[in-house]
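S.K.: sequence and predicted structure below; questions after.
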Amino acid sequence: MTLWTTLVTVAVGAFLGSGAAFAANLLAARIQARGTEESALNELVHEIHFRRVLRRRVPRESPRAEAIDPAWERSRHSIASLRGEIRSARRATVPRSRALPTLDGMTLACNTFLDDSEADPALYELHLMQLQARLNASVRVLARGYDGVDDLEPGNAVLGPTIDDLVVPGASLG
């Protein structure tokens, strides 16, 4: 073998080796980004699941809710906070993620609730149930699209049973 043949062989081998290392690194970064996205989406679904304000209920009219119903303000605060959680999940997605339209729909549903419940406070529970239905549909879309995202109904989380004989510290046992 001549010197030139050896030099070309070494150069081509180095080029192909570095190209393969670059491609492997790119693939690993993409897999990690997808895992981060899936984890953020699953965390969002769990956060929605634990929002008690989204629990199914029979809506009732609440005249002057903004003035005399403390649940009106708590529900608005909770949904505004949830909108921030959706924003955080959006930041964890990869560019052009297939989850973005669903996350946009969730944000729009939260905005619609906030607008409607402010415009007509007496019907805020009806607006909450509409929001719950919209979020439930969005959660189902995410769960179908990602293996690592659970299909959990918004507001449907429950605590396990308590210990029956538990005594409050400092209380009389007598």
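M.R.: Now that the structure is in, tell me what you want to look at. Residues are numbered from 1 along each chain as shown.
S.K.: CA atoms for contacts and neighbours, from now on please.
M.R.: Will do.
S.K.: where is the longest helix in the chain?
M.R.: Taking residue count as the measure and DSSP state H as the definition, the longest helix of the chain comes out as helix 3-49.
S.K.: what is that one packed up against?
M.R.: Contact analysis of helix 3-49 by 3 or more C-alpha pairs under 8 Å, 6 or more residues apart in numbering; DSSP states H and E lists helix 70-91 as its packing neighbours.
S.K.: and the helix it packs on, what does it pack against?
M.R.: helix 3-49, helix 65-68, helix 100-119.
S.K.: just checking, what packs against the second one?
M.R.: Meaning helix 65-68. Other helices and strands packing on helix 65-68, by 3+ C-alpha pairs under 8 Å, 6+ apart, are helix 70-91.
S.K.: and H77, which of the helices and strands packed on helix 70-91 is closest to it?
M.R.: Of all the helices and strands packed on helix 70-91, helix 100-119 sits nearest to H77, with 9.2 Å by C-alpha to C-alpha.
S.K.: against that first model, consider the following:
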Amino acid sequence: MVERLSAEGRVRFTDPSDDEVAEWRRVVNYAKRHDMEPEGRRIEKVPYGGRGLEFFLAEGPHPNARSQRPAANGPVPVPARLGHLHPVVGVLKGDDQRLVMPSPFRCRSLLLLQGLAAEAVRRGYEVRAVHSRFYRREGGVDIVVDGFARTITARQEFPESTIPERSARPRRGGRARADQAVGMLA
């Protein structure tokens, strides 16, 4: 099959039986598992006509291949103090209409957002102000990766609870939780 694909470019089966389809899939899977594909190319299969199949050699690794995934760099460091703030986090810190919560939670939220912003910049991503409306108790940043913006917000989880343990819990959430943002940056 690999020799035929290399010579012809594309191989089409216009009306294969179910047994033939199963056999060709086994052949292609065998070739992939045993590194029989030509260097820098991969075998692809697409439907052809009604019941047909077409095989061809595509360039490079498959887009979903593990080699195409960015390496996980571990946890994002969170600063201990609010110094050298990213401009977007600095504006958020100065806005007393955002992150309306007890001071320790507001500080922790700003530290988390600063850590994410600093890591995003280190990895070459853009960090910008969020243009959507927030509730007074939350604030956040947009992190732009390959042209796609993801909003990261922080807010107090149960601000109006009369139970001290519940009202003392910060919530990193909204459209994307801060811990999910770490995965996005990975």
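M.R.: Here it is on my side, so go on. Every value quoted in this text rests on a predicted model; they were computed, and no experiment measured them.
S.K.: could you get me the TM-score between them?
M.R.: Once superposed, the chains reach a TM-score of 0.27 (TM-score structural alignment, normalised by the length of structure 1), with 90 aligned residues with a C-alpha RMSD of 5.7 Å.
S.K.: hang on, the earlier thing: in TSV: the helices and strands packed on helix 70-91 of structure 1, plus mean neighbour count.
M.R.: Conversion of the helices and strands packed on helix 70-91 of structure 1 to TSV gives the following (neighbours: other C-alpha atoms under 10 Å):
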stretch	mean neighbour count
helix 3-49	15
helix 65-68	14
helix 100-119	18
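S.K.: make JSON lines from those and add distance to R83 of structure 1 to it.
M.R.: Compiled in JSON lines, those are given as follows (distance: least, C-alpha to C-alpha, whole Å):
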{"stretch": "helix 3-49", "distance to R83 of structure 1": "10"}
{"stretch": "helix 65-68", "distance to R83 of structure 1": "21"}
{"stretch": "helix 100-119", "distance to R83 of structure 1": "6"}
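S.K.: returning to that earlier point: got the angle for the longest helix of structure 1 vs helix 70-91?
M.R.: When axes from the mean of the first three to the mean of the last three C-alpha atoms, to 10 degrees is applied, the directions of helix 3-49 of structure 1 and helix 70-91 differ by 170 degrees.
S.K.: following the particular helix or strand that has E44 of structure 2 in it, which helix or strand comes up?
M.R.: When elements are defined using DSSP states H and E, E44 of structure 2 is found to belong to strand 41-48. Heading C-terminal from strand 41-48 of structure 2, the first helix or strand you meet, by DSSP H and E, is strand 52-59.
S.K.: show me where structure 2 has strands.
M.R.: The residue ranges that make up the strands of structure 2, judged by DSSP state E, are 10-13, 41-48, 52-59, 126-129, 138-145, 148-156, 170-171.
S.K.: just name the most buried of the ones you listed.
M.R.: Of the strands of structure 2, the one with the most neighbours on average (mean count of other C-alpha atoms under 10 Å) is strand 138-145, at a mean of 23.
S.K.: packing partners of that strand?
M.R.: Checking 3+ C-alpha pairs under 8 Å, 6+ apart, strand 138-145 of structure 2 ends up next to helix 87-94, helix 103-122, strand 126-129, strand 148-156.
S.K.: turn those into JSON lines, including distance to E3 of structure 2.
M.R.: Formatted as JSON lines, the entries for those read as follows, by distance: least, C-alpha to C-alpha, whole Å:
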{"stretch": "helix 87-94", "distance to E3 of structure 2": "56"}
{"stretch": "helix 103-122", "distance to E3 of structure 2": "45"}
{"stretch": "strand 126-129", "distance to E3 of structure 2": "46"}
{"stretch": "strand 148-156", "distance to E3 of structure 2": "41"}
